[in-house]
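>>> Pasting the sequence and the predicted model now:
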Amino acid sequence: MNKLLVNTPQNVQIEYNIASLGKRILAYVIDAILRLILLYALLYFADLFPKQDSWMEMGIDSIIYFIVLLYPLILEILLNGQTIGKLIMKIRVVCLDGNRANNFDYFLRWVIGIVEIYLFFGMIALITAIINKNGQRLGDIVANTCLIDLNPKLDLSQTIFADVSETYKIRFPEVYRLSDRDINIVKENFTSALKTNNYDVLLKLTRKLEEIMDVKSDGLGNIDFIQVIIQDHYHFHKDK
């Protein structure tokens, strides 16, 4: 599965998986149900008001259908790349470079989606998303966007102790200043911060480690720096 590095407002990089096709389809089904409910609700309330003639009735119905058609565009703009379905499935539209998409990007996805999803019953979107390595439909390709899974891959056995070879070189020998209790606290807070996307905690952890060890993060991002410290501590003490 392809991955995408997303830069947070605190300049922390988090690696996300590209949203799976299954999650995207489920999000679409949820939104489709909500749009049907919205459609029938609006039509029901419209019927409560008298119409002067058939032209007025046709005009009101056209406005209602257009509002329902605008549903994904309006919500993606208001919810920063999410509809209700995407929110429930924890996926989001972002630019392919990981930055936040803008309103014009959402508009492009929406306009092209009218053709590839509604006029062709979703077949073009489905085929394109399957073929494309980033799971992009035509609207995403034109807008240079994709959908990411908001749950970062958290396999700590790979992220924290990815390199356990005998040739591992400790990057920060100052880890001797950290006790086992210190590093356990770091690991606990690091894991929790990743799971909740708490970038402030990651930043504070980095600053605290720099202070205790009297080092600088050496150009590493907060996540990479903390992982290196945990690895260094493990290798420094593993044979002791």
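Thanks, I have the structure now. Numbers count the residues shown, from 1 in each chain.
>>> rest of the way, CA atoms for contacts and neighbours
Fine.
>>> contacting residues for the residue most central in space within the chain?
When Cα atoms, centre = their mean is applied to the chain, the residue found nearest the centroid is Leu150 (3.6 Å). Contact analysis of Leu150 by Cα atoms under 8 Å, 6 or more residues apart in numbering lists 16-17, 90-92.
>>> Now do the helices in this protein.
21-47, 54-69, 71-78, 84-89, 103-113, 123-131, 138-143, 156-159, 180-196, 199-213, 222-237 (DSSP state H).
>>> how about those in TSV, adding mean neighbour count and distance to Leu96?
Shown next, in TSV, are these (neighbours: other Cα atoms under 10 Å; distance: least, Cα to Cα, whole Å):
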stretch	mean neighbour count	distance to Leu96
helix 21-47	15	17
helix 54-69	14	25
helix 71-78	19	16
helix 84-89	19	17
helix 103-113	19	11
helix 123-131	16	14
helix 138-143	22	9
helix 156-159	12	23
helix 180-196	15	21
helix 199-213	17	21
helix 222-237	20	21
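>>> dropping in the other structure now:
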Amino acid sequence: MIELQINTTQNVNINFTAASVGERILAYIIDWVIKIAYIVVAFQIVFNLFEWDKAIDEMDGWSQRAIYMSFLLPVMFYSLVFESLLEGQTIGKRIMKIKVVKIDGYQAGIAEYIMRWFLRIVDLNMMSGIVALIVIVTSKKSQRLGDMTAGTSVITLRNNVNINHTILEELEDSYIPTYPNVIKLSDNDARIIKETYVRAKASRDYETLTKLRKKIIEVVEIKDFNDTDIQFIDTILKDYNYYTQGM
């Protein structure tokens, strides 16, 4: 297992375990089983149930190719769509409990997913995935070319505490939130904020607390507050839990 030490924008090191080659291959196989199942079912329904085969036979070559390509679009964009919708996971990755993350500790975005998807042409489609396999094995951060370009890696979620567990705060029933804009944060953002906050508070690293407070204000877009750095960050974490637990 390769340990990934991710340095966040708050200069805090967080350790993750990179997904093994075996886990990534199994996730890839599961995804392809799903793609093949879709192709079989889609073609059976359209060509057998609706009997379009005769109509298509009468079309010119370009029209036939266009129809076939339209059926293959979900297969072509499968990984891009699912990684965008499931925050770094396809169905295969979710089953294998692995996911794509940025190497700066934050959740990957659509730009990173597009870059990874585009470079699948080189990584996975050329030489039957041999390129991806060689690059992952030789990379220090277990990255394929798409990951290196997008600044991402694939980590395992096995034997780790669930993110929701790491960001939970005890709230009284009468708790009243202060900053509703905290819903702009993701679970990953809240986890990083809490880990940074706990470490900086324990070591009395007030400079980091100030930087963290400024970053939160920038992301969450808060204009008015009267609390100290510690009180402010503590309130942010409690407010985040208040709104997300209630959803």
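Sure thing, it's come through. Keep in mind it's a predicted model, so treat the numbers as computed, not measured.
>>> Mind checking the TM-score on these two?
In this superposition the chains share a TM-score of 0.62, using TM-score structural alignment, normalised by the length of structure 1; 170 aligned residues with a Cα RMSD of 3.0 Å.
>>> thinking again about what came up before, include distance to Val12 of structure 1 when you put the helices of structure 1 into JSON lines, please.
Shown next, in JSON lines, are the helices of structure 1 (distance: least, Cα to Cα, whole Å):
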{"stretch": "helix 21-47", "distance to Val12 of structure 1": "26"}
{"stretch": "helix 54-69", "distance to Val12 of structure 1": "36"}
{"stretch": "helix 71-78", "distance to Val12 of structure 1": "24"}
{"stretch": "helix 84-89", "distance to Val12 of structure 1": "22"}
{"stretch": "helix 103-113", "distance to Val12 of structure 1": "24"}
{"stretch": "helix 123-131", "distance to Val12 of structure 1": "29"}
{"stretch": "helix 138-143", "distance to Val12 of structure 1": "25"}
{"stretch": "helix 156-159", "distance to Val12 of structure 1": "16"}
{"stretch": "helix 180-196", "distance to Val12 of structure 1": "11"}
{"stretch": "helix 199-213", "distance to Val12 of structure 1": "7"}
{"stretch": "helix 222-237", "distance to Val12 of structure 1": "6"}
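>>> Of all these, which one is nearest Asn7 of structure 1?
helix 199-213 (10.6 Å; Cα to Cα).
>>> which helices and strands sit right next to that closest one?
If contacts are counted by 3 or more Cα pairs under 8 Å, 6 or more residues apart in numbering; DSSP states H and E, helix 199-213 of structure 1 sits against helix 180-196, helix 222-237.
>>> I'd like those written out as TSV, with distance to Leu202 of structure 1 added.
Compiled in TSV, those are given as follows (distance: least, Cα to Cα, whole Å):
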stretch	distance to Leu202 of structure 1
helix 180-196	6
helix 222-237	6
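>>> Which one of the ones you listed lies nearest to Gly139 of structure 1?
Comparing those by Cα to Cα, helix 180-196 comes nearest, at 30.0 Å.
>>> Contact partners for Tyr118 of structure 1?
Taking Cα under 8 Å, 6+ apart as the definition, Tyr118 of structure 1 has no contacts.
>>> gap between it and Ile112 of structure 1?
10 Å (Cα to Cα, to the nearest Å).
>>> before we move on, what about Leu78 of structure 1?
20 Å.
>>> From the contacts of Leu150 of structure 1, which land in strands?
16-17, 91-92 (DSSP state E).
>>> Most neighbours among these, please name it.
Ile91 (25 neighbours; other Cα atoms under 10 Å).
>>> Per the alignment, name the residue of structure 2 opposite it.
Aligned by TM-score structural alignment, Ile91 of structure 1 pairs with Ile98 of structure 2.
>>> OK, contacts around its match?
Counting by Cα under 8 Å, 6+ apart, the residues that Ile98 of structure 2 touches are 19, 23-24, 89, 154-158.
>>> at 7 Å what do you get?
Residues near Ile98 of structure 2 by Cα atoms under 7 Å, 6 or more residues apart in numbering: 19, 154-157.
>>> do the same with Ala190 of structure 2
167, 237.
>>> how near is it to Leu212 of structure 2?
Counting by Cα to Cα - Ala190 of structure 2 and Leu212 of structure 2 are separated by 12 Å.
>>> Could you say which helix or strand holds Trp62 of structure 2?
helix 61-76 (DSSP states H and E).
>>> What is the distance between that helix and the centre of its chain?
Remark: helix 61-76 of structure 2 is offset 29 Å from the chain centroid, using Cα atoms, centre = their mean, to the nearest Å.
>>> ok, the residue lying farthest from the centre of structure 2 - contacts?
Distance from the C-alpha centroid of structure 2, by Cα atoms, centre = their mean, peaks at Glu58 (44.8 Å). Glu58 of structure 2 sits next to no residue when contact means Cα under 7 Å, 6+ apart.
>>> sorry, back to before: pick the one among the contacts of Ile98 of structure 2 closest to Lys35 of structure 2.
Once Cα to Cα is applied, the member of the contacts of Ile98 of structure 2 that ends up nearest Lys35 of structure 2 is Val154, at 21.2 Å.
>>> Nearest residue to the aligned residue in structure 1 for the closest one in space, please, no chain neighbours.
Mapped onto structure 1 by TM-score structural alignment, Val154 of structure 2 lines up with Leu147. Leaving aside its sequence neighbours, Leu147 of structure 1 sits nearest to Val93 (Cα to Cα, 6 or more residues apart in numbering; 4.5 Å).
>>> and what of Ile112 of structure 1?
In space, Ile112 of structure 1 is closest to Gly139, 5.1 Å off (Cα to Cα, 6+ apart).
>>> I figured the one you found hits Tyr106, correct?
No - at 9.0 Å, Gly139 of structure 1 and Tyr106 do not qualify as touching, with contact defined as Cα atoms under 7 Å.
>>> coming back round to it: can you tell me which of the contacts of Ile98 of structure 2 is nearest Tyr68 of structure 2?
Distances from Tyr68 of structure 2 to the contacts of Ile98 of structure 2, taken by Cα to Cα, are shortest for Val154, at 32.6 Å.
>>> In contact with the closest one: list those residues for me.
Counting by Cα under 7 Å, 6+ apart, Val154 of structure 2 has contacts 18-19, 98-101.
>>> These: which two are farthest apart?
Among the contacts of Val154 of structure 2, Ala19 and Val101 lie farthest apart (Cα to Cα), at 11.2 Å.
>>> sorry, back to before: which of the contacts of Val154 of structure 2 still touch in structure 1?
Retained in structure 1 by both residues aligned by TM-score structural alignment, their matches' Cα atoms under 7 Å are the following of the contacts of Val154 of structure 2: 18-19, 98-101.
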